[in-house]
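*Asks:* with the sequence up front, the predicted model follows.
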Amino acid sequence: MSHILDSFKLDGKTAVVTGASRGLGQGMAVALAEAGADIVAVSSTPSMETRAMIEALGRRCVVVEAD
């Protein structure tokens, strides 16, 4: 029997997450990375903390500053 999270694997996918520098956006970016996605973290204030958290999971992260 497979684990339920196996149904939600995002390996080979890229997720664009807005508001990724803090709060819910940061949480979603990390959760998507945990599921296997690479992340484009969009925020008005770029967060190297978010990038470090995602890269620590072995995923790629591009930080984009946008309003």
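*Replies:* Received, thanks.
*Asks:* C-alpha only now, for contacts and for neighbours.
*Replies:* OK.
*Asks:* so the most centrally placed residue in the chain is in which element?
*Replies:* Centroid-nearest residue in the chain, with CA atoms, centre = their mean: residue 29, separated by 2.8 Å. Using DSSP states H and E, residue 29 sits in helix 23-34.
*Asks:* ok now that helix, how far from the chain's centre?
*Replies:* Taking CA atoms, centre = their mean, to the nearest Å, the mean C-alpha location of helix 23-34 is offset from the chain mean by 5 Å.
*Asks:* comparison target below:
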Amino acid sequence: MTTLAGLTLLMSGGSRGIGLAIATRAAQNGANVVLLAKTAEPQPRLEETVHTGAAQIQEAGGQALAVV
């Protein structure tokens, strides 16, 4: 398995979907993750935010920083 320890991934659109899945997997492989997304507050149709995405990455054992 490849390690990403010591590297930082900058993920645009990482609050949900494929972007979040890629960021989470990279964090599980040791990368630090900076999530960029425009959704800071939950919406009726889209409850996920950049902050919930960062929390999910941290729950998976990674380091994450949310940037709106």
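*Replies:* Cool, got the structure. This structure is a prediction, so every number in the text was calculated from the model and none was measured.
*Asks:* that older thread, structure 2: matching residues for the helix holding residue 29 of structure 1?
*Replies:* Counting by TM-score structural alignment, helix 23-34 of structure 1 falls onto residues 17-28 of structure 2.
*Asks:* ok, and what's touching that stretch?
*Replies:* Applying CA atoms under 8 Å, 6 or more residues apart in numbering, the set of residues contacting stretch 17-28 of structure 2 from outside is 4, 9, 11-14, 32-33, 35, 53, 56-57, 60-63.
*Asks:* from those residues, which land in strands?
*Replies:* 9, 11, 12, 32, 33, 35, 63 (DSSP state E).
*Asks:* let's have these in JSON lines, adding distance to residue 18 of structure 2 and neighbour count.
*Replies:* Output for those, formatted as JSON lines (distance: CA to CA, whole Å; neighbours: other CA atoms under 10 Å):
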{"residue": "9", "distance to residue 18 of structure 2": "14", "neighbour count": "16"}
{"residue": "11", "distance to residue 18 of structure 2": "10", "neighbour count": "17"}
{"residue": "12", "distance to residue 18 of structure 2": "11", "neighbour count": "15"}
{"residue": "32", "distance to residue 18 of structure 2": "17", "neighbour count": "23"}
{"residue": "33", "distance to residue 18 of structure 2": "14", "neighbour count": "24"}
{"residue": "35", "distance to residue 18 of structure 2": "13", "neighbour count": "25"}
{"residue": "63", "distance to residue 18 of structure 2": "18", "neighbour count": "19"}
